[in-house]
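Engineer: Mind folding the following:
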Amino acid sequence: MVAAALHGETSRVALFMAATAGNVLGAVVNFVLGRFLIRFEGRRWFPISPAARQKAETLFARYGQPVLLLSWLPIVGDPLTLVAGLLRMPFALFLVFVMIGKALRYGVVLWLTP
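Structural biologist: The predicted model follows:
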């Protein structure tokens, strides 16, 4: 995204929208895995390790649903979205927190890009 912004051929609004939408869709996949496919945890293809899941559950227990604002963070972000599905968080509320967090991330990255 930064390279495309620096190149200047694509509008920053389009880059922002595409990056945010793509990242939110990835979070939705993790949410669905947590909600419906957790029985496959431990399989080689499952995207979240048991240790990462435990760390995310601890964060969720401590800070509640707004912790999803941090879903953009490397390492803990994906497990947080998986745990949201495990805990059967309402999907609409999940989307609100995840979209805000990821949009802020890409907004800041683009704002800092000359």
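Engineer: contacts and neighbour counts: CA atoms only from here.
Structural biologist: OK.
Engineer: for this protein, longest helix please?
Structural biologist: Determined from DSSP state H, the single longest helix within the chain is helix 12-36.
Engineer: which residues touch the residue lying farthest from the centre of the chain?
Structural biologist: Relative to the C-alpha centroid of the chain, counting by C-alpha atoms, centre = their mean, E9 is the outermost residue, at 27.2 Å. If a contact means C-alpha atoms under 8 Å, 6 or more residues apart in numbering, then E9 has no contacts.
Engineer: Relative to L15, how far out is it?
Structural biologist: 10 Å (C-alpha to C-alpha, to the nearest Å).
Engineer: Same check on L87?
Structural biologist: Relative to L15, and taking C-alpha to C-alpha, L87 is found at 32 Å.
Engineer: The two - which one has more neighbours?
Structural biologist: L15 (18 against 13; other C-alpha atoms under 10 Å).
Engineer: Skip the chain neighbours and tell me the closest residue to that one.
Structural biologist: M1 (6.4 Å; C-alpha to C-alpha, 6 or more residues apart in numbering).
Engineer: One more, please, to line up against the first structure:
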Amino acid sequence: MFDFIIVFASSLLAATIAPFYSEVVLAAVLTRQPDAAVLLWVLASTGNTLGSVVNWWLGKYLLHYQHRRWFPVKPDQLARAQHWFQRLGIWSLLFAWAPVGGDALTFIAGIMKVRLPLFVALVFIGKGLRYLIVIYFAEQLLL
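Structural biologist: The predicted model follows:
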């Protein structure tokens, strides 16, 4: 049971702004729980998507404080990010799994007020595919 909690928690943490890599944890647990690949995939994909929802929420609600000195994004950076997101569109959320820029993308989606159900669906698809690939390669190494 502890293995499953670790996979879920590490996946959730990895999707937030904290620097963490859940793929290593998933692969390690898969070596101990090889028959639980489907459950591990569900837990990792769900946890990582929920972590992205945290970023979405932060983007949506912290925008109210954008004119404060402590706000982490400068106005010109915010304008560039919004322009970039508008140009690429909501389909770019399929790439929210990317190690570089994926977390920022989910934060910007909150700023852009992307509807939560659509956000969750697109992010889950992208992250779910990534974890399928991780599980596939981890299982190949186990053979």
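Engineer: ok, back up a step: can you tell me how far the residue nearest to L15 of structure 1 sits from A103 of structure 1?
Structural biologist: M1 of structure 1 is 13 Å from A103 of structure 1, by C-alpha to C-alpha.
Engineer: What of V13 of structure 1?
Structural biologist: 11 Å.
Engineer: Compare the two and say which one has the larger neighbour count.
Structural biologist: A103 (21 against 12).
Engineer: ok, that one - contacts?
Structural biologist: Here A103 of structure 1 is in contact with F16, T20 (C-alpha under 8 Å, 6+ apart).
Engineer: Looking for the alignment partner of it in structure 2.
Structural biologist: Matched across to structure 2, A103 of structure 1 falls on G128, judged by TM-score structural alignment.
Engineer: In which helix or strand does that match reside?
Structural biologist: In the assignment (DSSP states H and E), G128 of structure 2 maps to helix 116-142.
Engineer: For that helix, buried residues please.
Structural biologist: 119-120, 122-132, 134-135, 138 (16 or more other C-alpha atoms under 10 Å).
Engineer: What of stretch 49-66 of structure 2?
Structural biologist: 49-60, 63.
Engineer: same check, this time on stretch 93-112 of structure 2
Structural biologist: Residues of stretch 93-112 of structure 2 classed as buried by neighbour count (16+ other C-alpha under 10 Å): 93-97, 102-112.
Engineer: what range in structure 1 matches it?
Structural biologist: Counting by TM-score structural alignment, stretch 93-112 of structure 2 corresponds to 68-87 in structure 1.
Engineer: follow-up on the earlier one: would you check which pair of the buried residues of helix 116-142 of structure 2 lies furthest apart?
Structural biologist: Maximum pairwise distance among the buried residues of helix 116-142 of structure 2 (C-alpha to C-alpha): 28.3 Å, between F119 and A138.
Engineer: my guess is the residue nearest to L15 of structure 1 contacts A14, does it?
Structural biologist: No - with contacts counted by C-alpha atoms under 8 Å, M1 of structure 1 stays clear of A14, the gap being 10.2 Å.
Engineer: Same drill for the two, tell me which one is more crowded.
Structural biologist: With neighbours defined as other C-alpha under 10 Å, M1 of structure 1 and A14 compare such that M1 has more, 16 against 11.
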